[in-house]
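Trainee: sequence and predicted structure are below.
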Amino acid sequence: MFYKTEENNHGLSHDPFKAIVAPRPIGWIGSIDTNGVPNLAPYSYFNAISDNPYFVVFGSINYKDSIKNCEDNKDFTCSLVSENLFNAMNNSSATVNPEVDEFNLSGIKKESGKIVKAPFVKGCCAALECQHWKTIDLPGSDRSTGQGNFIIIAKVVGIYIDDKYIINGRFDIASVKPLARLGYMDYGVIGKNNIFSKNRPKVNKQGDLKAVDDWDGIYR
């Protein structure tokens, strides 16, 4: 099948776009408003976009509290969502008024940031402390109505890692078991049974691909 996205006449019972762009990491965004009220919300339009320096991005459908707080206070946190935190993460996605603290609503304790004002999730395996760099209003967005799509780009200025997940000098994803967002209302878990390693290929002088060696454990 093929369809043009402007008409979006895919003929399916549900829009397949987000199921195609999957799995997606979940950015569990912690922020604080100008009155000091914490906010916590998960965003699956989230990813790292640079590692020197570290930059991340998350996108919001409509102008939500997280976007306003990030713009007002210029910082936020992103807590890694592991399998054991699924229910708390899901509970924090409830639509509530700005004065509601989603940490409390979801039964989550706060950990204070070392650099930023915003808190992160106490007990998470890792968290990023981020400083707002730029907001991009995508075409068709209207701040006066709060409708549209808004993207936050931020620099990561601090990283928290629970030491028990550092094994042999690496952040051990297999033991962390991070959640991933799939399409529709589906999620996945990354664990030891679905992780594999492979070296990047090289070419010989003739430009042909050489046999790929087993990974030697050194990331280049």
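Mentor: Perfect, I can see it now.

Trainee: from now on I want contacts and neighbour counts done on CA atoms only, so please keep to that.
Mentor: OK.

Trainee: show me what the longest helix anywhere in the chain is packed up against.
Mentor: For the chain, the longest helix by residue count, based on DSSP state H, is helix 65-73. Contacting helix 65-73 under the criterion 3 or more Cα pairs under 8 Å, 6 or more residues apart in numbering; DSSP states H and E are the following elements: strand 27-32, strand 38-43, strand 126-137.

Trainee: give the helix, strand or coil label for the nearest residue to residue 20 once chain neighbours are set aside.
Mentor: Among residues not flanking residue 20 along the chain, residue 183 sits closest, at 7.3 Å (Cα to Cα, 6 or more residues apart in numbering). Reduced to three states with DSSP: H, G, I helix; E, B strand; the rest coil, the structure at residue 183 is coil.

Trainee: ok, residue 183 to residue 24 distance?
Mentor: Here the criterion is Cα to Cα, to the nearest Å. By it, residue 183 lies 9 Å from residue 24.

Trainee: more neighbours: which of these two?
Mentor: When residue 183 and residue 24 are compared for neighbours, residue 24 comes out ahead with 20 against 17, by other Cα atoms under 10 Å.

Trainee: for the residue nearest the centre of the chain, give me its contacts.
Mentor: Centroid-nearest residue in the chain: residue 27, 2.4 Å away (criterion: Cα atoms, centre = their mean). With contact taken as Cα atoms under 8 Å, 6 or more residues apart in numbering, residue 27 is in contact with 42, 43, 44, 45, 46, 47, 58, 78, 79, 80, 81.

Trainee: structure two is appended below for comparative analysis:
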Amino acid sequence: MFYEPKNGHGLPHNPFNAIISPRPIAWVSTRGSDGRDNLAPYSFFNAVAYVPPQVMFASTSAKEDRGDTKDSVANIRDTGVFAINVVEYAARDVMNRTSGSWDRDTDEFALAGIDKADCTTIDCPRVANAPATLECKLTQIVQLPGVANFAVFGEVTGVHMRDDCLVDGAFDVTRFQPLARMGYRDYSVVKEVFTLKRPDD
């Protein structure tokens, strides 16, 4: 099968997300200029540079009470900071709870019963028991083609790692089993890891 997205795919569900998978999930926490905290997951997310360490996530929809975007991007525009919390399999249900289109006054930490802690290098909350959290300072927001499509880039200024995830000096993902987004409403979990040496190793 071949299709051009501009002409539609003719299938019951859009296959695009399923083709580009698995995708890591950025559980983005922010604090608005009004002091209200927000937490929401985004699966268009990845690391984009080593030195300095940089990450990006994309928001692709809007809410009526935020105009052209969602709470996360609106807060980042106002404050210039955000945190990305790693989602483990054990947190799948509470993460999913925070994915709702809640009004801007809702604190998703409280809504889902998630413990929060303060970040160290930025004024922002983080998921207290996350396997890892990346504290980020905004470098740029890029408006992409289409309605409400924004890519947010940030430099990582602080890194939290849960002690039980460190094994012999390495961050071991098998200790917490990262959750990944597949297509549609499907998810996956990382349980096995293998190593491949590069030709120039």
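Mentor: Great, that's in hand. None of the values given here were measured: they were computed from a predicted structure.

Trainee: on that earlier part again, would you show me how to pick out the buried ones of the contacts of residue 27 of structure 1 in ChimeraX?
Mentor: To isolate the buried ones among those in ChimeraX, judged by 16 or more other Cα atoms under 10 Å, type:
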select :42,43,44,45,46,47,58,78,79,80,81
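
Trainee: now, which of the contacts of residue 27 of structure 1 lie within strands?
Mentor: If you go by DSSP state E, the contacts of residue 27 of structure 1 have 42, 43, 46, 47, 58, 78, 79 in strands.

Trainee: map the last one across to structure 2 for me.
Mentor: Looking back up the chat, that one is residue 79 of structure 1. Aligning on TM-score structural alignment places residue 79 of structure 1 opposite residue 85 in structure 2.

Trainee: does residue 60 of structure 1 touch residue 149 like I think?
Mentor: Yes: distance between residue 60 of structure 1 and residue 149: 5.7 Å, which falls inside the contact criterion (Cα atoms under 8 Å).

Trainee: just to revisit the earlier point, the nearest residue to the residue nearest to the centre of structure 1 once chain neighbours are set aside and residue 201 of structure 1, how far apart?
Mentor: Excluding the flanking residues, the one nearest residue 27 of structure 1 by Cα to Cα, 6+ apart is residue 43, at 5.0 Å. Applying Cα to Cα, the value for residue 43 of structure 1 to residue 201 of structure 1 is 34 Å.

Trainee: repeat that for residue 25 of structure 1.
Mentor: Distance, residue 25 of structure 1 to residue 201 of structure 1, by Cα to Cα: 26 Å.

Trainee: and these two? which has more neighbours close in?
Mentor: For the pair residue 25 of structure 1 and residue 201, the greater number of neighbours falls to residue 25 (20 against 10), based on other Cα under 10 Å.

Trainee: trace residue 110 of structure 1 over to structure 2, please.
Mentor: Under the alignment by TM-score structural alignment, residue 110 of structure 1 pairs with residue 116 in structure 2.

Trainee: residues near its match, how many?
Mentor: Around residue 116 of structure 2 there are 17 other residues, counting by other Cα under 10 Å.

Trainee: quick one: the strands in structure 2, in order.
Mentor: Shown for structure 2, the strands assigned by DSSP E span residues 23-24, 26-31, 37-42, 45-49, 54-59, 81-86, 116-118, 125-127, 132-143, 150-161, 166-167, 170-171, 179-181, 187-189.

Trainee: would CSV of those with distance to residue 75 of structure 2 be doable?
Mentor: Listed next are the strands of structure 2 as CSV, based on distance: least, Cα to Cα, whole Å:
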stretch, distance to residue 75 of structure 2
strand 23-24, 22
strand 26-31, 6
strand 37-42, 8
strand 45-49, 18
strand 54-59, 13
strand 81-86, 8
strand 116-118, 16
strand 125-127, 12
strand 132-143, 11
strand 150-161, 12
strand 166-167, 32
strand 170-171, 30
strand 179-181, 24
strand 187-189, 27
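
Trainee: do you know which of those lies nearest residue 195 of structure 2?
Mentor: The closest approach between residue 195 of structure 2 and any of the strands of structure 2, judged by Cα to Cα, belongs to strand 170-171 at 13.8 Å.
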